[in-house]
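Peer 1: Predicted model follows, preceded by the sequence.
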Amino acid sequence: MAQLVNGYLLFWPGSPGNIKIEDLSQSSNLRIMSNERAYGWDFMEFKSNIPLDNEDHGILSPPYLYKIMCRRSGPRVLLLSTGKKIVDVLIEKEINTTLSPNLRPAHLKINDLVHLIVKSPDRYLLTSVYCRTPAYGADLQSLSMFGDDVGNAELFREIMDRMTAYRCGLGRLRDRKEIVRLGSDGAISFFWENERRAKEVESTLNYLKNNNLIETDWNEVLK
């Protein structure tokens, strides 16, 4: 059954080499789930004394356990879970208290990505676009657009040069099914289903890397 997962693309600045799962799991609140490693992904269990995923206090009691999905490549890592707050707390309160230098989110050039896809839709299309609209001042500060192919809409093409996109959804060109949503702050969300979906998400990140749309030292294709 598909499950929505949220998290970040991060990098380890000044890393002496490949980041290891042991580097990420030094906290006593993290446990490597070694028996669940699959198609290049690692899984960890995160133990928290406070609820992070809208749990009912009257039914559940601490500790609260959360599954963490992790994909590593060189000094870069994807960290995902069933809620963005889980990953925020995981990074700030657990991983970055034991890892030095700290993990940092990658900057994704979403506005450039949107323009690239509109002009050259060879692999992907836009299923959603979130934009700031500085050209309109305080009268109109932001816009959100959704559809099967936002970049193909005449209205969007007419106004896109007066907007700055900071988040978007990417879908497959062949069947218009959304693959992943990406944010300029490195945020990533998608429906975790199977190996094919995991590989599709990795492929979209490689597409960004190959088009110089990731601002880190991301120089290797995910393997």
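Peer 2: Received it, and whenever you're ready, just let me know what you need. Numbering: from 1, shown residues only.
Peer 1: C-alpha only now, for contacts and for neighbours.
Peer 2: Fine.
Peer 1: Find the centremost residue of the chain, please.
Peer 2: By Cα atoms, centre = their mean, the chain has its centre lying nearest to residue 188, at 1.7 Å.
Peer 1: Excluding chain neighbours, what is closest to it?
Peer 2: Setting aside the residues directly before and after it, residue 188 is nearest to residue 182 in space (Cα to Cα, 6 or more residues apart in numbering), at 4.8 Å.
Peer 1: can you count the residues close to that neighbour?
Peer 2: 24 (other Cα atoms under 10 Å).
Peer 1: where's it, which helix or strand?
Peer 2: Per DSSP states H and E, residue 182 falls inside strand 178-183.
Peer 1: buried residues in the host helix or strand of residue 69?
Peer 2: Using DSSP H and E, residue 69 falls within strand 64-73. Buried residues in strand 64-73, counted by 16 or more other Cα atoms under 10 Å: 64-73.
Peer 1: next, the one to line up against it:
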Amino acid sequence: MKLSNPPLPKAVFAGRLCRIRLEGGIDEVLQRIAGNREPARLNDISGTKWKSFWISFPRALSSGDEPDEYGNFIYPFLCRVSDDRYIIASTDSNFVNFLIEFAEIENLVDSPRVLVDRAARDLVLPPLDENGKSLGRRYTLGAVYGAVEGYARALRNVSFFGDDIAEAELFRYSLNQISVNRLTLRDPNVDKEVMSINATGGLDFHFRNPAQLNLLDALTGFFRNNQYIEWRRGRTWEPQ
């Protein structure tokens, strides 16, 4: 008998943008994991283009995990599919790494290059339209992480936090000395943090309800339309 899945937890989900070079896509991934068993069921999330699924692994993926009443270690996943490109996330990014490794598809998964440094600068000084007018800022910066040359040429990590740090004079002054490697974006229309993303497509977001997933779709569309995401051929997957 196929067991029903529990509701998705309201929690921080972490994972990655990736491209999967399998004809069967995520369905084939789930079949590879299941082997001779029935694969996990993909569930549509109402009002969104996202799907969810739960995977039962033969052992705990992190210390302290408890099996369910049937002795299974099950973990929730969220998935967004667009052609051969995916967002796959779970309550721990290591679970996504294990999913890829358990399916033995490391050589078939590509990671993008995400131009977070350029995105951060555009959100501080928005680009101009063809008439020379500012396009304005659709999103605000809630956090920026980067590296800066310190004394004795040592590489130092820096981070800035705030409701809209692009308005902070200290951040604007420091930006030319920073190489941004991760940023967190907020949607001022709803006054909510939408997503944190790094330069290789690792991301995290707080799943509260399906509407949060639509905000995430709009933000990834913003990145795509502004050409902040570059896909690379070959084996570029690496654990986040």
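Peer 2: Okay, I see it. Here the structure is a predicted model, which means the values were calculated and not measured.
Peer 1: Where in the second structure does the strand holding residue 69 of the first structure fall?
Peer 2: Aligned by TM-score structural alignment, strand 64-73 of the first structure falls on residues 73-82 of the second structure.
Peer 1: ok, average deviation of the matching stretch from the first structure?
Peer 2: Compared with the first structure after fitting, stretch 73-82 of the second structure has a mean deviation of 0.9 Å; criterion: mean Cα distance after the TM-score superposition for the first structure.
Peer 1: Would you map the strands across the second structure?
Peer 2: 11-20, 43-44, 50-57, 73-82, 85-90, 109-110, 112-114, 140-149, 155-161, 179-187, 192-198, 202-207, 229-231 (DSSP state E).
Peer 1: Please enumerate residues in contact with the fifth one?
Peer 2: Contacts of strand 85-90 of the second structure with the rest of the structure, by Cα atoms under 8 Å, 6 or more residues apart in numbering, involve 13-20, 75-81, 96, 204.
Peer 1: residues in the second structure aligned with stretch 147-166 of the first structure?
Peer 2: Matched against the second structure by TM-score structural alignment, stretch 147-166 of the first structure falls on residues 162-181.
Peer 1: So what would you say the end-to-end distance of stretch 153-170 of the first structure is?
Peer 2: 15 Å (Cα to Cα, to the nearest Å).
Peer 1: Return the set of buried residues in that stretch.
Peer 2: 160, 163-170.
Peer 1: which two of those lie the greatest distance from each other?
Peer 2: 163 and 170 (18.2 Å; Cα to Cα).
Peer 1: So what's the residue count around the alignment partner in the first structure of residue 125 of the second structure?
Peer 2: Matched to the first structure by TM-score structural alignment, residue 125 of the second structure sits across from residue 119. The local packing of residue 119 of the first structure (other Cα under 10 Å) involves 12 other residues.
Peer 1: Who are the contact partners of the alignment partner in the first structure of residue 57 of the second structure?
Peer 2: For residue 57 of the second structure, the aligned position in the first structure is occupied by residue 48, per TM-score structural alignment. Residues in contact with residue 48 of the first structure, defined by Cα under 8 Å, 6+ apart, are 29, 62-65.
Peer 1: Of these, which ones are shared with the second structure?
Peer 2: Of the contacts of residue 48 of the first structure, the ones still in contact in the second structure (both residues aligned by TM-score structural alignment, their matches' Cα atoms under 8 Å) are 63-65.
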